[in-house]
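Peer 1: Quick one: sequence and predicted model below, then my questions.
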Amino acid sequence: MTDGTIAGLLDEAARQRPNAPFLLGEDGADWTVADVARLSTAGAHWLAEVGVRPGMTVAWQLPAHPPAAVLMLALARAGVTQAPVLHLLRRREVAAAVEVGGADLLIVDETTRAEAPDGIPVLELPADFLAELAHRPNSESPFPAPTAHDPHWIYFTSGSTGLPKGVRHTDSTLLVAAAGYVAHLGLGDHPDDVGTLAFPIAHIGGIIYLTSMLIGGFPAVLVPKVDAATIADVLARRRVTISGSSPAFYQILLAAQLASGRDDPLIPTLRMLIGGGAPCPPELHEKIRKHLRVPVLHAYGMTEAPLTCVSKATDTDEQQIHSCGLPIPGARVRIAHSGEIELCGTNVTPGYVDAVQWAQTTTPDGWFRTGDCGYLRPDGRIVITGRIKDLIIRKGENISPDEIENELLAHPLIDDVAVVGLPDEERGELVCAVVKRSPAHRDVTLDEICAFLDRRGLMKQKWPERLVVVDEFPLTGLGKVAKKVLAEKISGGTGCPS
C-alpha cells in the first residue's frame, strides 16, 4: 500500500498484477484489476463532470453489482465522504440515512430510484455506466489525492430508537480490518481461490471484502440478489472456493444441498464458508460440515468495529465451532464486569456523526461498549452469548434467546428457529419459539420441544411457552432475522402448561 489509502492499494495491485481477474459477474462478464483501476479513475472524471466536488458527502444506494463496486472505488479517489445506503431500504429509511449523514447528493440506479426521497439532489447511474467509462481516455484523477486517516466514510447502523446512527470510518480503519481478515482466513493462499460478494455491497463488509480481494490477490463473483433456487448453481459454475455472508446464507446453501438428495457436494470447489453478522450456532456448524463438507470460519464485529475477531484457517475444529476467533492485529477486546464486550483499536470508528451519541456509547477511558455479552476463553478466542437488549426478562430472570436457539437447532425436526420474547401480563415476557417450516419433514410440536429441552437439561424456566411455525422469517437487509418485526407479526400460537 503506497500511501495507506484504498485508491493507493488498488493502483499498486494494478501495477503488480494488471491482468489478474478481479470483479466477476454472474453472467460471465469479468474485469481485471487493471480494468477496475482504470474504470474507477474514469469514474472520478464522471463524478467531477456531474458536479461532485471535494468536501461533499455523496450517498449512494445500489445493489452488489460491478457498477456499484466501481462507483465506490471512484468515490474513494474523489476527496469526498461517501455514505453507502443498503439497497433494500425504503424511501422513509433512505431519507433518515441521508439526513443523518448530511448528504449533498444521492446516487441511485433503476432498481433503487423509486426509493429516493424528496429534498436531496438525485443522480441516476447510466444503464451502461461501465461501458461509458471504458470509452473514456485514460488519464489521472481530477481530484486531490485522498488521505488515509480522514473520515471519508459514513455507514449506518440502527440505534435503540430505530433511527440510524452515522458511523464514521477512515481508509486506515477499513484496511486494518481487511488485512486482519485476509491474514486469519488465509484468503488467496490457494492459487485458484474465487470468492463471492453475496451480501449488500453498501454494508461495511462490502468495501472490506473488495479490499481483502486486493490484499489477498483473488477475484470474487458479485451477486446482486441471492436466489435460493439458483445460488448453488451460480457458485458451482463459477468454481467458487470461498463463499459466505451470514448464517442465513449458510442455511440457504445447506437447504439446497439437502434438497438435492445428492451425496456429493453441489459446489465441489468450495473449501470454506466465511462470514459474520449474527451468531452461528454449533449445530449449524456441524450440519454444514456433515452435508457441505466444509468448515465455517465465523467472525465477530460490527459497523463500529468491523471484523474485530476472526476465526483462523489453522484453528482446530473445536475452536472454529465454539468461538468467533481471535482479535485481529490492531484490535483489542475486554469484558466488563457486567459481561458486556468492550472494544478499542485501529479498526474502531473514530466516532459517530453525532458526537453526543458516541460519548454515550464509550467508557471514560475510551473503549466502545458493544451491547453484546460474551467472554474470552483461555486460548484468547471470543464467545458471544447474546445481545443485552435481546434478553428476555421472564418473571425477573434474564433469559438468552441464543442459548435456547442453539439447543433447538439440535432437534431433528427443526432446521431454523428464532426465539423471541412476547409481552405477557403475568410473566412480563414469555418465551416464544418461531420455527421455519421445512419441506423435508413434518412440523415439530411444542410438547416435543419441551420434552427435548428437558432431555438436554435446560431449566424449565427457559422452555418456550408458545410455538409458532412460519414459512419464512422477515429478514433485515443483511440477512439477519428481524426479530422485532417477527414478534410484532405473531398473533397466534399455543401455550404449554406452566
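Peer 2: Sure thing, it's come through. Numbering: from 1, shown residues only.
Peer 1: going forward, measure contacts and count neighbours with C-alpha atoms only.
Peer 2: Noted.
Peer 1: so the residue positioned nearest the centre of the chain, which of the three states?
Peer 2: Geometric centre of the chain, nearest residue: residue 277, 4.8 Å, by CA atoms, centre = their mean. In three-state terms, and counting by DSSP: H, G, I helix; E, B strand; the rest coil, residue 277 is coil.
Peer 1: In this model residue 477 seems to touch it, though I could be wrong.
Peer 2: No: the pair residue 277 / residue 477 is not scored as a contact, 11.1 Å apart, by CA atoms under 8 Å.
Peer 1: what about the helices in the stretch 301-450 of the chain?
Peer 2: 317-322, 355-360, 401-408, 446-455 (DSSP state H, counting those that start in this stretch).
Peer 1: closest one to residue 203 among those?
Peer 2: Closest to residue 203 of these is helix 355-360 (CA to CA; 20.1 Å).
Peer 1: And the contacts of that closest one?
Peer 2: 351, 352 (CA atoms under 8 Å, 6 or more residues apart in numbering).
Peer 1: How far off centre is that helix?
Peer 2: Taking CA atoms, centre = their mean, to the nearest Å, one finds the center of helix 355-360 at 24 Å from the center of the full chain.
Peer 1: Put this next to the first one:
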Amino acid sequence: MDRSDSPASLDGYVPFPEDRIAAYRDAGHWRDRTFHDVLDERSSEAPGSVAAVGPHRELTYGDLADRTRRLATALRSRGIEAGERVVFHLPNAVEFLEAFFACSRVGAIPVQALPRHREAELRHLFEQFDATAYVTAGDRYEMGVDFVELIDGLETEYPALETLIGVADDPATLPNGWHDFDALCGAEVDEGALDGIDVDPTQPGVMLLSGGTTGMPKGIPRTHNDYVFQWEHMADVAGVEDDWVAFPSVPIGHNASLNCVVGAAVWTGATVAVEPTLKPEALMDLVEREGGTYSLLIPTQLVDVLDHPERDDYDLSTLEVLVSGGQKVPPRVVRDAVEEWEVGFCNIFGMAEGPLVCTRPDDPVDVQAETVGRPIADAAELRIVDLDREEEVPRGSTGELAVRGPGYFTGYFRNDEENAENFDDDGWFYTEDVLARRDDGNYQVFGRIKNTIIRGGENIYAPGVEDVVAEHPAVANVAIVAMPDERLGERPCAFVELAEGATSLTLDELSDFLEEKGLAVFKRPERLEIMPELPRTEVGKLDKKRLEELAATNADENPE
C-alpha cells in the first residue's frame, strides 16, 4: 500500500491514506468523534442516567464524565501525553471505563492486556509498545495473581514505564511510587490543561491484542473514527435502547466486550453493568440483580448457562438480545437460546481487526442458527477470494474473506512481516478465514485456513463437523482438529466434553450417529478423546492449538 500521502503518525502505526479519510468523512461514515466526545454527548443529553454499575460503584453519565476529566487531569500532570501507551490490566469493573475515557481525553492509547496474561505477556507489552503507564487491580479485585507485587520494581527494566496505578480499597497496600486510582479520580480538574489537548480521531484511540494461542499477542490499533463507527452500527443492528442494561460477559478489554457491548451501550446511552467474575453463576446473578438485557457470550459460555443444573433458579426474563461468536456457534445452541429465553439472536463473526458480520435479532431462527448474517454496515467492503488471493469466487463457493472499509484496521503495530503477508497494495486485509456468501446475502463461516483438515486431498472444515457432533445427546462441547497421518497427511480427531448425566461415548457410537445424520465418511472423526473439560484460551474460547498438540502426541495410539 502506498503511504506516501498518509498523515504524520505514531511510529509503527500504519495510518489510513488521506484519500480514504476524506472519502469516509464526505460519506458521513466518520464523524470525527473521539471516545470521550461520545461520552460527553450522552452526559449532556442525560446526565442523571446510569452509565455504569458494578460491585463497588454506580455512576451516572454526568458522574462518569466528571471523574474521567479528573483522572485525565491527573494523568496529564504526570506527563502522560497524546500517543503514549498505557497498559490496562483490569477485570470487568467500573474503573476500567473511567480509565478508558480518561485516556481518550489526553490522547493516550490503552493497551488491552487480558486478566489471564501473566509476567511474560506483560513484559512483551511493556517492550513492544514502549508503555509509559500501567493500571492494574490492587486489593479491590482478585485476579489470580497479585500484579502490584509482580510488577513492582519492573519499571527499572523499562525506562519508559514511569507511572504505576493500582485500584485499591486500602491505598496503604500499594508500594511506594504507586498511585492510588481513586485518589487520582478525585483530583482537581485543570480545565486549561485539558482544553489544550487536541485528540486526532484519525489516530489510534485503543490498542487491541490478537487472540492467537501461539507466540505473543500482536497489537491491533483502532482509531477513534473507525471504532466509533462500529459502536454506532453495532448498536443499530442489535437494536440497543437507552433503557437497556448491557453487560460484558467476556473480558472487558477484549473487542467482543469493548466494541459490541460497551461501545454500543455508550453510543446509545444505555447502562453498562459489570461483573468481575465471568462464571455462569455470577453472570446469571448479574442479569437477575441488574435486569440485564444485552450481552455477547462466547459459545462455550452459552452452553454452560443452558446446561447449568441451577439455571431455573435465576430470573433471566429481562434478556432481550444475545450475541454470540468468537468461535462458530453450534446451531442447536442458537435454537435452544432463542426458545429458552425468547431473545433476538445475533450470531456474529468478528475480529479485533475490524470485521463484524452478524444476524439481526428479527431474522428467522434458521438464519440465526445456520449463518452469521450480513455486515453491520453497508459501507463495509467484503470479498470472498480464492486461496491464491487472485479472483473472487462465485456466490455460494467457499474462499478467504478479504475486507476493507471505515470500520477496519489498517495494519498490525510494528509488524511489517504480518502486514506484508496479509495486506495488498489496495488496502485489502486478508483474514485467513474461510467463508461463503449465500444467495440470500447471508454469510457462512467454515473455519480458519490454517485449521482446515486436509485428509488425502479432501478439505474438511471442522466447524461443520462440530455442528453435527454437537447434536449427539452425550456431547456438551466438541472440538475437531487435525491429527497427523503418514499416509493421508491428516485425519480428523474429536475432543469431547460429555453432557451432564452422560457417562461414556465410544468412537463406534459416534460414527453410527454421524452415519444416521448423513455426514460424509471422510469427514467423520477417526479418533475420539473424552476430556473432563476442554482447554480454553485466555478469553474462554476452545484452545484448538493445545488440542492439536495433544492429537499429534497421541497420533500413533489406537489407529483405526
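Peer 2: Everything's here; your move. Being a predicted model, the structure only gives us computed values, none of them experimental.
Peer 1: Overlay them and tell me the TM-score.
Peer 2: With the length set by TM-score structural alignment, normalised by the length of structure 1, the two chains reach a TM-score of 0.91; 491 aligned residues with a CA RMSD of 2.5 Å.
Peer 1: quick one on the thing from earlier: spatially nearest residue to the residue nearest to the centre of structure 1, not counting backbone neighbours?
Peer 2: residue 246 (5.7 Å; CA to CA, 6 or more residues apart in numbering).
Peer 1: hang on, the earlier thing: just say which of the helices of the stretch 301-450 of structure 1 is most tucked in.
Peer 2: Neighbour counts (mean count of other CA atoms under 10 Å) averaged over each of the helices of the stretch 301-450 of structure 1 peak at helix 401-408, with a mean of 20.
Peer 1: nearest to residue 112 of structure 1, of the helices of the stretch 301-450 of structure 1?
Peer 2: The nearest among those, by CA to CA, is helix 355-360 at 29.5 Å.
Peer 1: And residue 210 of structure 1? What does it align with in structure 2?
Peer 2: The alignment partner of residue 210 of structure 1 in structure 2, by TM-score structural alignment, is residue 262.
Peer 1: Its match touches residue 272, doesn't it?
Peer 2: Yes: at 6.4 Å, residue 262 of structure 2 and residue 272 qualify as touching, with contact defined as CA under 8 Å.
Peer 1: shared neighbours of the two, anything?
Peer 2: Shared contacts of residue 262 of structure 2 and residue 272, counting by CA under 8 Å, 6+ apart, come down to 246, 247, 248.
Peer 1: Cross the residues you listed against strands and list the overlap.
Peer 2: Judged by DSSP state E, strands contain the following of those: residue 246.
Peer 1: Among the shared contacts of residue 262 and residue 272 of structure 2, name the buried ones.
Peer 2: 246, 247, 248 (16 or more other CA atoms under 10 Å).
Peer 1: just to revisit the earlier point, mind putting the shared contacts of residue 262 and residue 272 of structure 2 in JSON lines, distance to residue 149 of structure 2 included?
Peer 2: Formatted as JSON lines, these follow (distance: CA to CA, whole Å):
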{"residue": "246", "distance to residue 149 of structure 2": "33"}
{"residue": "247", "distance to residue 149 of structure 2": "30"}
{"residue": "248", "distance to residue 149 of structure 2": "28"}
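Peer 1: Which part of structure 1 matches stretch 199-210 of structure 2?
Peer 2: Using TM-score structural alignment, stretch 199-210 of structure 2 pairs with 146-157 in structure 1.
Peer 1: Now do the SS call for the aligned partner of residue 316 of structure 2 in structure 1.
Peer 2: The alignment partner of residue 316 of structure 2 in structure 1, by TM-score structural alignment, is residue 267. The three-state assignment at residue 267 of structure 1 reads coil, by three-state DSSP.
Peer 1: In space, what's closest to residue 267 of structure 1 - neighbours in sequence excluded?
Peer 2: residue 236 (4.7 Å).
Peer 1: do residue 349 of structure 2 as well
Peer 2: Closest to residue 349 of structure 2 by CA to CA, 6+ apart is residue 357, at 5.1 Å.
Peer 1: Map that neighbour onto structure 1.
Peer 2: Using TM-score structural alignment, residue 357 of structure 2 pairs with residue 309 in structure 1.
Peer 1: That match is in contact with residue 320, isn't it?
Peer 2: No: contact between residue 309 of structure 1 and residue 320 fails when scored by CA under 8 Å: they sit 11.8 Å apart.
Peer 1: what residue of structure 2 takes the place of residue 452 of structure 1?
Peer 2: Taking TM-score structural alignment, the alignment pairs residue 452 of structure 1 with residue 513 from structure 2.
Peer 1: Quick check: the nearest residue to its match once chain neighbours are set aside vs residue 324 of structure 2, distance?
Peer 2: Using CA to CA, 6+ apart and skipping residues adjacent in sequence, the residue nearest residue 513 of structure 2 is residue 472, 7.3 Å away. Distance, residue 472 of structure 2 to residue 324 of structure 2, by CA to CA, to the nearest Å: 21 Å.
Peer 1: ok, now residue 506 of structure 2?
Peer 2: 30 Å.
Peer 1: the more surrounded of those two?
Peer 2: Higher neighbour count among residue 506 of structure 2 and residue 324: residue 324, with 26 against 12, using other CA atoms under 10 Å.
Peer 1: give me every residue that touches that one.
Peer 2: With contact set as CA under 8 Å, 6+ apart, residue 324 of structure 2 has these partners: 296, 297, 298, 299, 345, 346, 347, 348.
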